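Asks: A predicted structure for the sequence below; I have some questions about it.
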Amino acid sequence: MPGKYTIPRLDFGSDLVATLFEIERLRADIGTGDTPYDTYVELHRLFDFVMSVVSARIEGNHTTVYEAIERTDSQSDPQREITNIAAAVRFIDELDAHTPLTHALVRELHQRVVADLVREGDPTPGAYRDVEVGIVESDHRPPSWVTVHAEMSALLDFANEDRPLHEQMLQIAIAHHRFVWIHPFRNGNGRVSRLFTYAMLRKTVFATRGYSALNPTAVFGNDRDSYISALEAADDLSDVGTIAWAEYFVTGIRDDIARLVDLQQHAFVIDQVVAPALDGLRRDGLVSSQEHDALRIALERGVIKSGDLEDVVPGSPSYRSRFIRGLRERHFLQQAEEGPRFYRLSLARGPIALRLIRRLDVLGYLPRMLADD
């Protein structure tokens, strides 16, 4: 049997190699767009929250994406599971992209994911399992708990290796499978494995790209059964099975990178994503024509101040201030980082966020798992 952490030899004419070349071509376009940084960050946060819903859905959580966004302050177990995952993603985003992947980091992610949960909790948050476990509806028997720490050490050594660009996607695909194969925790392995993979993407392929790193959960959420089947194909640790899993993984990543590049083009964001959402709000009477025009200016400029709205909101500065305050109170606008009198669209929460999810679904950006939401 080949080594557990050996990169398989590939047929140069295979579909997998062709897909890897496509990823490298697309990767060169990351960071070259003109979407305002704050706008992109908001879209990134919204997408990550939706992916938190998907990650929980894979584990059997039936909360819809709309329920999750509207009930972020709920203390229900299903909602807490989603907010835990979203908070763990933000925790990863705050790390230096070059932070090594360590036992401490993996256990920290686990502790954050299962914190205060009942159905999807763990009796030992942040600790590797000390019992034998099985995987429901799977023939794979994870290694004994006695070897978990050693198995994870080998995985982390592999995940932290400096690999040439053309091997990095294969490295990440293999690491994701081996994490699930080891099953280091009693519960929460799937959720932590997807976060671990996100951290690897930031550390390797997108190390210098900041918020441009994509959340790979979209790949796994397109079809849960296909995801599980692709993972199981690699459980024998053979080259054939590992390549089959890698083909599934990298094809999904390629499609997501293409969408990521689109979202960095401001014209695309305006014309295809946010503007249609604003038009829908006006059409349904949730904003007035004047409010719609003001929000459209914020969309096109990225950041606005009161004077920027003078043409569409005539009158005194105090009147425009009250107008802006009303939009902020209804979560259409929020204060920008530039200062207390600068504002930008609120895209990751509030009424616009709900319409953006519909647009992203129409554009094919959301996993099929959310189709019935």
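Replies: That came through, no problem.
Asks: for the rest of this, base every contact and every neighbour count on C-alpha atoms.
Replies: OK.
Asks: can you give me the strands in the chain?
Replies: Using DSSP state E, the strands of the chain run over 333-335, 343-345.
Asks: can you lay out those as a markdown table showing mean neighbour count and distance to E94?
Replies: Below are the strands of the chain laid out as a markdown table (neighbours: other CA atoms under 10 Å; distance: least, CA to CA, whole Å):
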| stretch | mean neighbour count | distance to E94 |
| --- | --- | --- |
| strand 333-335 | 20 | 21 |
| strand 343-345 | 24 | 22 |
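Asks: what about versus this one:
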Amino acid sequence: MQKSVSIISPEPLFNSRITDLIIDIEYLRRKDTQSTVDPFIYNQLRDIFRDLDSMFSARVDGNKTGLSKYLEAKEDDPEAKGRKTIEIDKASEAMKIIDENSNELVFFQGFFTELHRTLREGITNESSRFAGKYRHTAARPELPGDTSPAYHLVETFMDKLISYITKKETPKFEAIKVAFAHQRYLWIHPFREANGISARLVAYAMLKKLGFGGIPNRILNPTFSFCWDTEKYLKLVRKADNGKEKDVFAFLEFALEGLRDDMQRMDNLLNYDLIRDTILRPSFKHPIFERLFSEQDRLILDVAMDKQVFQAADIRMLFPQKHPTEISKMIKWLRDKDLIIGIDENARRYSINLENKYLVKMVVGKLERGGFIPVS
């Protein structure tokens, strides 16, 4: 009986809230938002959000690594990292691979198995043994009444999902397609483990491929979009397993609301004045930096924050009486402290290093307090 099940996009009524959300999402997707953030700064923010989304995605699946603990663990030697941190790092790396190859992405069986292999290989001997291999057992025996396909039908249903994902749709149905494909993937439960985190990465790949980053290539966060309320997400996504229209629409409305809200939040980060005034400047006022910096260091960092990308000549304007070699030493001191970073091979241009081990914690704290990290 399960073999006859097809995967078809549900069509909401014109006057439904889902339709309103689709209209909002399409507006954001097509909006020609001009970014005032230097690409080097923005890509650092993208790296930070990639790690954050991966961490919260792992938490949805039961990895309870806390934010502070994860940020501290990132500084550890790779050989010393624990399994839970490695899981998050692998998810972040998978997101990066998707980012770098979004235009060339092709959805086929090998895409899903290779994505899963990227996530699971090398964590434990057991995870490596099953990495990239469809399950050969029942999907979720712990869930009463689980309707996921029997293991021998997984490949058949993945073919159906691939046909659904790759079928050309009118743009207005593409947001629904991403959310519904996410739910159906979880229902199929193709792998022995890591189905949740891989499902969110599949959704991410679809969002990137379909251009939901828009003209400014905004940051997209699949977990912050679809799992902004973890308890509600798990309840709705599982209830929609039954395929009943009412339950499917309930999940789609929840997911599309999260996607719209995340796109709106990320558009705020295209405004550099907001980043500088609400994230960077307050971060550098933390006592740890007050003790670390001299007055001239603060002046240089003020230039870095104001200009985003600066050169030695910009610093010489602050200290016209100083010899160029002294200016170079001042810049080198901040580079050695990992607070600024060269952005080209000759290191003639510099920028704030948002991923400095102290600064990143302050930045993440400001992002959290500013409502950019919505997961509950």
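Replies: Great, that's in hand. Since we're looking at a predicted model, the values are computed, not measured.
Asks: what TM-score comes out when they're superposed?
Replies: The TM-score (TM-score structural alignment, normalised by the length of structure 1) is 0.91; 369 aligned residues with a CA RMSD of 2.4 Å.
Asks: run a quick neighbour tally on the counterpart of I357 of structure 1 in structure 2.
Replies: Per TM-score structural alignment, the equivalent position to I357 of structure 1 in structure 2 is V364. Here the number of neighbours of V364 of structure 2 (other CA atoms under 10 Å) works out to 23.
Asks: repeat for K31 of structure 2
Replies: A count of nearby residues for K31 of structure 2, using other CA under 10 Å, gives 12.
Asks: which residues are in contact with it?
Replies: Taking CA atoms under 8 Å, 6 or more residues apart in numbering, we find K31 of structure 2 in contact with 214-215.
Asks: from Y272 of structure 2, how far out is it?
Replies: Distance check for K31 of structure 2 against Y272 of structure 2: by CA to CA, to the nearest Å, it reads 18 Å.
Asks: what do you get for V363 of structure 2?
Replies: For V363 of structure 2, the distance to Y272 of structure 2 equals 14 Å [CA to CA].
Asks: next one: E295 of structure 2
Replies: 24 Å.
Asks: repeat that for Q311 of structure 2.
Replies: With CA to CA as the criterion, Q311 of structure 2 and Y272 of structure 2 are 19 Å apart.
Asks: so which of those two has more stuff around it?
Replies: More crowded of Q311 of structure 2 and Y272, by other CA under 10 Å: Y272, with 20 against 17.
Asks: how about that one, what's its match in structure 1?
Replies: In structure 1, Y272 of structure 2 lines up with H266, judged by TM-score structural alignment.
Asks: surely its match touches T32?
Replies: No. The criterion here is CA atoms under 8 Å, and H266 of structure 1 misses it with T32 at 11.1 Å.
Asks: which residues does I373 of structure 2 contact?
Replies: I373 of structure 2 is in contact with 224, 367, counting by CA under 8 Å, 6+ apart.
Asks: if we ignore the residues flanking it in sequence, what's nearest the aligned residue in structure 2 for A28 of structure 1?
Replies: In structure 2, the residue matched to A28 of structure 1 (TM-score structural alignment) is R30. Distance criterion CA to CA, 6 or more residues apart in numbering; nearest residue to R30 of structure 2, sequence neighbours excluded, is G214 at 6.1 Å.
Asks: equivalent analysis for H116 of structure 2, please.
Replies: Excluding the flanking residues, the one nearest H116 of structure 2 by CA to CA, 6+ apart is G132, at 4.9 Å.
Asks: isn't the one you found right up against F111?
Replies: No. G132 of structure 2 is not in contact with F111 according to CA under 8 Å; the separation is 9.7 Å.
Asks: tell me, which helix in structure 2 spans the most residues?
Replies: Secondary structure assigned by DSSP state H gives helix 245-268 as the longest helix of structure 2.
Asks: with structure 1 overlaid, how far apart is that helix on average?
Replies: On superposition with structure 1, the mean distance recorded for helix 245-268 of structure 2 (mean CA distance after the TM-score superposition for structure 1) is 0.8 Å.
Asks: in contact with the aligned partner of R335 of structure 2 in structure 1, which residues?
Replies: Here R335 of structure 2 is matched to R328 in structure 1, going by TM-score structural alignment. Counting by CA under 8 Å, 6+ apart, R328 of structure 1 touches Q334.
Asks: what residues are up against the counterpart of R186 of structure 1 in structure 2?
Replies: Applying TM-score structural alignment, one finds that R186 of structure 1 aligns to R192 in structure 2. Shown in contact with R192 of structure 2 (CA under 8 Å, 6+ apart): 130, 134-137, 139.
Asks: nearest to L105 of structure 2, of those?
Replies: Proximity of the contacts of R192 of structure 2 to L105 of structure 2, judged by CA to CA, is greatest for Y134, which lies at 20.8 Å.
Asks: and the gap between that closest one and N195 of structure 2?
Replies: Distance of Y134 of structure 2 to N195 of structure 2, computed by CA to CA: 10 Å.
Asks: just I165 of structure 2 next, same as before
Replies: Using CA to CA, one gets 17 Å for the distance from I165 of structure 2 to N195 of structure 2.
Asks: name the residue in the two with the higher neighbour count.
Replies: A direct count of neighbours by other CA under 10 Å for I165 of structure 2 and N195 places I165 higher, at 21 against 18.
Asks: what do we get in structure 1 for the more buried one?
Replies: Per TM-score structural alignment, I165 of structure 2 is aligned with A159.
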